[in-house]
Every structure is written in structure tokens, then in C-alpha cells.
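Visitor: Any chance you can model this:
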Amino acid sequence: MIGCLLIHGFTGGPYEVEPLAEYLKERTDWEIVVPTLPGHGETLALKGIKHAAWIEHAEEELKHLISTCDKVYVIGFSMGGLIASYLSVKYSIDKLVLLSAAAYYLNFKQLAKEIGNLIKEGLQGKILENELYNRYKFKVTNTPILSAYEFKKVVRVARPLLEKVDIPTFIAQGENDGIVPPKSAKYIYETISSEEKNLYYSSKAKHLICHSEDKHELFGEIYHFLQSE
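Guide: As a prediction, this is how the structure comes out:
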């Protein structure tokens, strides 16, 4: 049996990686687990929750898969990518997939472009129809400042360990990501010690790479990577 753990990002939830999870479920008989980190999900309740709780929750899910499966793959999105890389150093897993992993964060140039588009839509009276606007409005209004510091602590814990990642790794990044800049993927690719590593850029994806127009091309590459010997 193969187990596959998918870890979502900061202020997000399983919906961020669900399209990929569904893609893999349709094509495999793997045990696929998509946990909700403490305080996350469709209704955020982050106040008072420390970064260690997010890591520990993902860790417990991973330990369960390791105890019941012959092989285990871990897929992490954004902050979940850093948690996934941290777990790959601490535990024996077989393959790692990092999606928009936040070794660096805030791509100011792209973010400014997206804000400009939002302003334009606002002037045209379409702002309330914009999914990006509604999603980030919800996140901004429901994320305590102290929680953002807890996110930074995840980065501080995980980033120094990247050079110890030595298992087959697939790294994917959207070129239009306004949250995590493309240099983050390049940095991870150049820093990890894995002999087998792949770097994939989506020309259409923004931060939510599993929801991009070309997501099925990305999913195909991930599936091929995970299936290959």
C-alpha cells in the first residue's frame, strides 16, 4: 500500500490541494490523506494557535501513514511545502512534492499587478465577483497579526533544513504567483541535496497552483514522477 499526505498552506485548507488529491484518487488505490491544520479550513480560528501545532498535526498524520503503508509520499503546498520538507528530513519517506513552497514569500511585482486588476474591476463594479478578492478579503480580515509571525516561525524552522532533503523531489511553481515569488522554487531546487529533483514552472498559475488553468498538465507531471521507479 502507498500512502500520500497532502498538506495545505497558511490560512488555507484542504480545498487548496483537493483538485490534485481527487486526480490521484481517480488513478490510484493509494491511501490519500488531506488533513486540516489546527485553526485552518473554511472558517479560520487561528487566534492563540502556535506554529508547532501545525507541524505536529501534519507529523501525526504522517506517522499513521508510515505505520500502515509500504511507501509514503508527501505533497506540500505553500507553507505546507515547508512542513513537508521538514518532515522529509525527520522521517523516512519515499518522495516529496513541493507546490509553491514558501521558502520566500510575497512577490511584490506580481501582487501589485493583481491589486491593479482588482482596482480596475472595482471601478467597473465587478469587484464582488472576483474570487481572488473575496478569498483574500476573508483571509486578511480573519488572520491575527500574531498568526503571521507563527507562519514566519515555520519558515525559520524549515528553511535551514532544506539542504538535508535528499529524497526524490518534484518542485512546482506558478510564474504569476503574487504570494510566493518564482525565486523560491529556484532556491529550493539549488539548495536540496537530492540527486533526483525536478523543477516545473506553470506559465498560467498564480499562487493556488492546484486551481490553475493548466493544472492537469501539472498533475500529469506529478503523477508520472510519483509512479516512476
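
Visitor: all contacts plus neighbour counts: C-alpha atoms, from now on.
Guide: Fine.

Visitor: buried set for the longest helix seen in the chain?
Guide: Secondary structure of the chain read by DSSP state H shows that its longest helix is helix 51-68. Buried residues in helix 51-68, counted by 16 or more other C-alpha atoms under 10 Å: 51, 54-55, 58-59, 61-62, 65-66.

Visitor: which residues sit in contact with the most centrally placed residue in the chain?
Guide: In the chain, the residue lying closest to the centroid (C-alpha atoms, centre = their mean) is F77, at 0.6 Å. Residues counted as contacts of F77 (C-alpha atoms under 8 Å, 6 or more residues apart in numbering) are 6-9, 16-17, 98-101.

Visitor: To compare with the earlier structure, here is another sequence to fold:
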Amino acid sequence: MPVLPGAEPFRHEGGEVGVLLCHGFTGSPQSLRPWADHLAERGLTVSLPLLPGHGTRWQDMQLTGWQDWYAEVDRALCELLERCTQVFVFGLSMGGALALRLAAKHGDAVSGLVLVNPGNKVHGVAARALPVVRHFVPSTKGIASDIALEGSQEVGYDRVPLHAAHSLRTFFRIVDGELPQVTQPLMVLHSPQDHVVPPADSARILSRVSSTDVEEILLEQSYHVATLDHDAERIFEESYSFIGRLAPSLGKKGSTTGG
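Guide: Next up, the predicted model:
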């Protein structure tokens, strides 16, 4: 099955500091590509993988689960760790949960986390019915393109596959239990107006991690896919400053070279 235009994975060979970017549930690398480009242009080594079952058609996602999505970002992280002296992990939505699990599992190998509207729970009455309903109803309406900026579109599925949603619910529970193992410096940027993930998810994450170096930033002008929204540039700049503070080898702006 061909990958949707714009949903292709992205890789950039830069300097000794690496960043892994994790996209969201039913989304694609397209939602994070401007962020990845921003970092690549500043000399960082960047990896933005396409998660299994994503970026083609929603039916393909029915055959995948959280173990597949996590295995892909884990593989990408290990590649960066072999190549770089320091590696940071950034994530949007479910990508935030993937980032948190990587941090919990890999410890000091992950130098820091930047999360944008991270997911922590599948909300609503329907979530409790998922274990049964998914066997009778294959999909429900999509969650892509929750963006305030007019004309900005996310490349993602227009349907949510319910087998995959059930797996996501399980994954969120696992990650929630692992949050106290997260000790790395952490920046959480979240939108008060988010129609996919409520602010309560960010609050829950912030209350349960063991990180002591924590920064919380509100994205007042954006909805869920804030990386393609009004606050995108702010996210890019804040995250680059975050890396600069924690990665001495990054040096001054422009001192590293990228291809």
C-alpha cells in the first residue's frame, strides 16, 4: 500500500545531538515535519519515523497495535544512540506517550523530553465499550486536523480503527503506570482548547513523573495539532532552546553543520 503524499518518514544526518520525533495516533510524520525541518536546519541529527499501520489507509492500522508502534520508535532511538552523543525525544499526542515510555525504559540514554498535547487516557463512555464494540464496529469518525489555523491540514486518517483504539487504551494505562520512572528534564506544551486530548492529560503526566527539571507552556492560540497551528514557531523555538540548555555539544547557534 503506497504511503500518502507527505506522510513519508524523514531522516537528517546532522551533528552529535540527535532528536527523535514521534507522531500521533492515526496521524503521520507530516504533522511534525516542519518541526523536524527546523531542527535539521540548525544542525541536529533528526529521525521522524512512520509508525506501522499509519500513513496509508485506516484498514492497515487495524492489523497493528501499541507493541508495533512502540517497537518502531524504540528501534529509531537505538539507531540515534549509536550515532549521537546525546539524544532527545519529542512527541505529539500519542507520540508523547511513546516518548514517555522510551524515557522510562532507557533512562539516562534519553537526555530530555518535549511533549506537545500528550495523551494519557482514552476518554468518554465509548472507551469502556471498546473491548466489545471493536468486534462489531470496525471504525468511528476520525480525529485528524484539529487545527485552529485556517488552511492548515493534517495528513491523517478520516476514520479511527477500533481495534487500534483498544490497543491505544491499553498502552496509555501501561505508560501511566511507568510515569514515576521518568526522571529526565521535561517540557510539556499544551493547548487549553484541544478537541482531542483534554488538558487533564498533561496535568496527570506532570503530576506523576519524577522529573525535577520541568517546564509547562500553554499554547493559547492552537488546538490539538499545535505543530501545524498558530503556535508552531513557538514550539520549535522553545524546544531548540531546551536542547541548547541541556546539550553542551550543540554549542552556539549555527556552530554545528547539517547537510
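
Visitor: Name the nearest of the buried residues of helix 51-68 of the first structure relative to G116 of the first structure.
Guide: If you rank those by distance to G116 of the first structure using C-alpha to C-alpha, H51 comes first, at 32.5 Å.

Visitor: ok, and the closest non-adjacent residue to the closest one?
Guide: With sequence-adjacent residues excluded and distances taken as C-alpha to C-alpha, 6 or more residues apart in numbering, H51 of the first structure is closest to E150, at 5.0 Å.

Visitor: what's the burial count for the one you found?
Guide: 19 (other C-alpha atoms under 10 Å).

Visitor: Please pull up the equivalent of V89 of the second structure in the first structure.
Guide: Aligned counterpart of V89 of the second structure in the first structure: V74 (TM-score structural alignment).

Visitor: Which secondary structure element is home to that match?
Guide: Per DSSP states H and E: V74 of the first structure is located in strand 71-77.

Visitor: check the fit of that strand onto the second structure and give the mean distance.
Guide: Average distance, strand 71-77 of the first structure versus aligned residues of the second structure after superposition (mean C-alpha distance after the TM-score superposition for the first structure): 0.6 Å.

Visitor: Can you spell out which helices and strands pack onto the next helix or strand after that strand?
Guide: Note on strand 71-77 of the first structure: by DSSP H and E, the next helix or strand toward the C-terminus is helix 79-90. Helices and strands touching helix 79-90 of the first structure, by 3 or more C-alpha pairs under 8 Å, 6 or more residues apart in numbering; DSSP states H and E, are strand 2-7, helix 51-68, strand 71-77, strand 95-99, helix 145-158.

Visitor: Could you point out which of the ones you listed sits nearest E217 of the first structure?
Guide: strand 95-99 (13.9 Å).

Visitor: Measure the mean distance from the closest one to the second structure post-superposition.
Guide: Looks like 0.9 Å for strand 95-99 of the first structure (mean C-alpha distance after the TM-score superposition for the first structure).

Visitor: Could you tell me where that strand falls in the second structure?
Guide: Going by TM-score structural alignment: strand 95-99 of the first structure matches residues 112-116.

Visitor: now that stretch, how far from the chain's geometric center?
Guide: Centroid separation between stretch 112-116 of the second structure and its chain, computed with C-alpha atoms, centre = their mean, to the nearest Å, is 8 Å.

Visitor: Residue in the first structure paired with G244 of the second structure?
Guide: In the first structure, G244 of the second structure lines up with Q227, judged by TM-score structural alignment.

Visitor: Sorry, slip of the keys, the one I care about is R204 of the second structure.
Guide: Correspondence of R204 of the second structure to the first structure, assessed by TM-score structural alignment: Y187.

Visitor: what helix or strand does its match sit in?
Guide: Element membership for Y187 of the first structure (DSSP H and E) is helix 182-191.

Visitor: So what's the gap between that helix and the chain middle?
Guide: Centroid separation for helix 182-191 of the first structure versus its chain: 14 Å, with C-alpha atoms, centre = their mean.
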